[in-house]
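In: sequence? don't have it. structure:
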């Protein structure tokens, strides 16, 4: 596993991989430098793999991974689809725990979470690897490489959390890659964050088994789940999973656990942008998750294996938003097209804007104790 000391130039290069403009990345570097000193970010040491949780050993030396819904049986020396968990001599080991490949200061809206502490900043963390192979992945440089191939950071967990708190970050978020893949580290880090008064958030594809999900939820304050489509064929052809239904089950489990949930769908031209598929997602959300569950509609940028496709047209996002609203959803957002009326939060009763945004930036938060200043109707979320 490669571990490097990351300087400003290297950090900017990584941020450009994520589609962050140089000027913006420069500001992010200054914020991260201010919040977390260099000795907290990079030590240049190599960490061995650790034994994974959630697996079963078999007498023939194989193991069955119990983390995600692939439930893979792995032979000795074989890695899972996530590229992070490997059968080493009959023991399932996980690489890269505690050595993330992305460490960033983000607005919480980037997760995306629009109904949680608007306008606040969080420490975003990601390790290499993902159990999906989305052909259009927007972060493929990190998600489609295992932690033995990504450029990784070492950092002091306790010092990082204490300094993040002192610099007014409100929490940590596991994002950019699949947040459950390195569940061993992320659970402990989330618990440590909450121990110093910070919040913990997760962005996940939802393809996780019940036991690890239940365990992780105990350490989390809010979750974003990406419902990528509503057809098994789409998940099989473009995502690398046999069915979308486990993702729906994950959404319902998060809701049943009483955790704040927001749903995101990246709309890819010709792939998952039909009226029928979008309507099916919206109607299912309204029926099973409740009409006040936020739905984020995200614009596709040509990446990874689908560079031949165009960027999602604005009219497609607007059509999808109308479909969501017509299905009864109260909070349907156009997340990464700005400025746009779909960036704002509107009162579910009087329809006046209660949180005004340009993209991810909060311009005005008019909520008073979570209520509309005009008609006093509550807007659901985590406001304090």
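Out: Cool, got the structure. These numbers come from a predicted model, not from an experiment. Numbering: from 1, shown residues only.
In: going forward, measure contacts and count neighbours with C-alpha atoms only.
Out: Fine.
In: Residue 364 - that's part of a strand, no?
Out: Yes: judged by DSSP: H, G, I helix; E, B strand; the rest coil, residue 364 forms part of a strand.
In: Nearest spatial neighbour of it, chain-adjacent residues omitted?
Out: residue 356 (5.1 Å; CA to CA, 6 or more residues apart in numbering).
In: now residue 98
Out: Per CA to CA, 6+ apart, closest to residue 98 is residue 185, 6.2 Å.
In: Am I right that the one you found is in contact with residue 96?
Out: No: the pair formed by residue 185 and residue 96 falls short of the contact definition of CA atoms under 8 Å, at 9.2 Å.
In: who has more neighbours, those two?
Out: More neighbours surround residue 96 than the other of residue 185 and residue 96, with 30 against 19 (other CA atoms under 10 Å).
In: which residues of the protein fall in helices?
Out: Using DSSP state H, the helices of the chain run over 8-17, 22-35, 38-41, 140-143, 157-166, 183-195, 210-217, 232-234, 245-256, 275-284, 314-326.
In: Need the winner for burial among those.
Out: helix 140-143 (a mean of 23; mean count of other CA atoms under 10 Å).
In: Check what contacts stretch 279-297 and list those residues.
Out: Here stretch 279-297 makes contact (CA atoms under 8 Å, 6 or more residues apart in numbering) with 112, 114-115, 227, 229-230, 251-252, 255, 261-267, 317, 320-321, 323-324, 327-335, 380.
In: start to end distance for stretch 226-234?
Out: Using CA to CA, to the nearest Å, one end of stretch 226-234 lies 14 Å from the other.
In: What of stretch 35-55?
Out: Start-to-end, stretch 35-55 (CA to CA) is 37 Å.
In: Same check on stretch 84-98?
Out: 13 Å.
In: what's next to it, contact-wise?
Out: 1, 47-52, 55, 57-58, 61-63, 65, 74-80, 127-129, 146-148, 152, 154-155, 181-182, 184-185.
In: Got a ChimeraX select line for the buried ones in the residues you listed?
Out: Per 16 or more other CA atoms under 10 Å, the buried members of the contacts of stretch 84-98 correspond to this ChimeraX selection:
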select :1,49,50,51,52,55,57,62,63,65,74,75,76,78,79,80,127,128,129,146,147,148,152,154,155,181,182,184,185
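In: And here is the other one:
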């Protein structure tokens, strides 16, 4: 992968997951791009670079913003429903998705004037003061600011907060062991189910994401949910949605929630139309026939498609209207009140009441 040379001396904290090559370059092993860098060069993500013969993370302690969100906005529908989560991200990304809906952050190159500065301790304290139950590493992909995210997550766990990753799952084998060790829940983007889509629209590889999904599901205690953004004419065909749903059912299990989300024109795909609601409904029907239990629609107002139903008796156990919880029929043990079937997830006796509220925060480092 082509690297970028910076004209100024790089500043940051030491990064992990890299090694020297025989030709004098160093290879970043954080993600499957394996960027190979000479002195002063940055990887494709732009935030990791080589200086003084070591890897640096240049965005440690700096954020593109902080906000208290509903946990359902991540989206996570089976993880502490109704509770507030402190969300933050940095800048840059290790994929180049032409349809990215956070492209101002993920493609940013000059962020110094825009970033809030905050230490891991300050972020955790702000989350506790705001009444958040968890911290979400999101907006851009937290894989590329692993060291910062892990330092925050470690302190958060010590203080009784949960940690949530919103990621594309494009991460190297060794790095993902450390990263997901600290994550209590994750929503991972399964952007499509063809190598061609990942190659042309994301400059990545599907197989690496599938490997991450299986790792998180079967080798960690991290609660997992998936999101697929359906883009008209790109990944919304019946055969592809069917193949994706079959793979999830067979390789991850029917209890893993799958969110089908609506695309809107953005970034380099302004000419592509928004996803019709009927496309999401059709995808939900396909996934249901594939045997998945929990399928949701996103970016549209669809109360049936946003609510949770018991796989045993089909009772609505969690009613939702956007991010508001309108009904609750779970026992304190997370079972359907009507038939006793277990509903996979992380639940408490009663849901939170945070609802649709979005509350921006400013955290200023001393």
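Out: Received it, and whenever you're ready, just let me know what you need. All of these numbers come straight from a predicted model, not from anything done at the bench.
In: For the two chains, what TM-score is obtained?
Out: Remark: TM-score between the superposed chains equals 0.89 [TM-score structural alignment, normalised by the length of structure 2]; 337 aligned residues with a CA RMSD of 1.5 Å.
In: returning to that earlier point: adding distance to residue 304 of structure 1, write the helices of structure 1 out as TSV.
Out: Converted to TSV, the helices of structure 1 look like this (distance: least, CA to CA, whole Å):
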stretch	distance to residue 304 of structure 1
helix 8-17	12
helix 22-35	21
helix 38-41	29
helix 140-143	6
helix 157-166	32
helix 183-195	26
helix 210-217	29
helix 232-234	17
helix 245-256	23
helix 275-284	23
helix 314-326	21
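In: thought residue 344 of structure 2 was touching residue 77?
Out: No: taking contacts as CA under 8 Å, residue 344 of structure 2 lies outside contact range of residue 77: 10.5 Å.
In: Compare neighbour counts for those two and give me the winner.
Out: In this view residue 344 of structure 2 and residue 77 are compared by other CA under 10 Å, and residue 77 has more residues nearby, 25 against 16.
In: Which position in structure 1 pairs with the more buried one?
Out: Under the alignment (TM-score structural alignment), residue 77 of structure 2 pairs with residue 114 of structure 1.
In: Same question for residue 306 of structure 2.
Out: So residue 306 of structure 2 corresponds to residue 343, using TM-score structural alignment.
In: which residues touch that match?
Out: 333, 334, 335, 337, 356, 357, 358, 359, 360.
In: neighbours of the last one, just the number please.
Out: Here the number of neighbours of residue 360 of structure 1 (other CA under 10 Å) works out to 24.
In: quick one: contacts for the residue nearest the centre of structure 2?
Out: For structure 2, the residue nearest the mean C-alpha position is residue 166 (1.5 Å; CA atoms, centre = their mean). By CA under 8 Å, 6+ apart, the residues touching residue 166 of structure 2 are 74, 136, 137, 138, 139, 141, 142, 186, 187, 188, 189.
In: Next up, the contacts around the second one.
Out: This points to residue 136 of structure 2. So residue 136 of structure 2 contacts 85, 86, 87, 88, 163, 164, 165, 166 (CA under 8 Å, 6+ apart).
In: if we go to 10 Å?
Out: Going by CA atoms under 10 Å, 6 or more residues apart in numbering, residue 136 of structure 2 touches 66-69, 71, 74, 85-89, 142, 149, 153, 162-166, 183, 185-186.
In: biggest strand in structure 2 by residues?
Out: strand 223-230 (DSSP state E).
In: Now do the same contact list for the residue nearest to residue 364 of structure 1.
Out: Neighbours of residue 356 of structure 1 in contact, by CA under 10 Å, 6+ apart: 341, 342, 343, 344, 345, 346, 362, 363, 364, 365, 366.
In: let's see 6 Å
Out: By CA atoms under 6 Å, 6 or more residues apart in numbering, residue 356 of structure 1 lies in contact with 344, 363, 364.
In: what residue of structure 2 matches up with the last one?
Out: Alignment of residue 364 of structure 1 against structure 2 is given by TM-score structural alignment, with residue 327 as its counterpart.
In: How far away from the center of its chain is stretch 60-74 of structure 1?
Out: 24 Å (CA atoms, centre = their mean, to the nearest Å).
In: now swap in stretch 28-40 of structure 2 and tell me
Out: 22 Å.
In: And for stretch 210-229 of structure 1?
Out: Centroid displacement of stretch 210-229 of structure 1 relative to its chain, using CA atoms, centre = their mean, is 10 Å.
In: and it, which stretch of structure 2?
Out: Counting by TM-score structural alignment, stretch 210-229 of structure 1 corresponds to 173-192 in structure 2.
In: Between its first and last residues, how far does that stretch reach?
Out: So stretch 173-192 of structure 2: terminal residues 21 Å apart, CA to CA.
In: residues of stretch 359-374 of structure 1 that come out buried?
Out: 359, 360, 361, 362, 365, 366, 367, 370, 371, 372, 373, 374.
In: So the second one versus residue 117 of structure 1, what's the distance?
Out: Between residue 360 of structure 1 and residue 117 of structure 1 the computed distance is 13 Å (CA to CA).
In: same check, this time on residue 162 of structure 1
Out: 20 Å.
In: Could you do residue 261 of structure 1 as well?
Out: 14 Å.
In: okay, the two: which has more neighbours?
Out: residue 261 (24 against 16).
In: Just give me the match in structure 1 for residue 265 of structure 2.
Out: In structure 1, residue 265 of structure 2 lands on residue 302 (TM-score structural alignment).
In: Apologies, that question was intended for residue 140 of structure 2.
Out: In structure 1, residue 140 of structure 2 lands on residue 177 (TM-score structural alignment).
In: Spit out the contact partners of that match.
Out: 126, 143.
In: Show me the subset of the contacts of residue 343 of structure 1 that structure 2 keeps too.
Out: Contacts conserved in structure 2 for the contacts of residue 343 of structure 1, counting by both residues aligned by TM-score structural alignment, their matches' CA atoms under 8 Å: 333, 334, 335, 356, 357, 358, 359.
In: how much space between whichever residue in structure 2 pairs up with the second one and residue 348 of structure 2?
Out: Structural alignment places residue 334 of structure 1 opposite residue 297 in structure 2 (criterion: TM-score structural alignment). Counting by CA to CA, the gap between residue 297 of structure 2 and residue 348 of structure 2 amounts to 24 Å.
In: Looking at these two now, which is surrounded by more residues?
Out: Higher neighbour count among residue 297 of structure 2 and residue 348: residue 297, with 26 against 15, using other CA under 10 Å.
In: Appreciated, that's everything.
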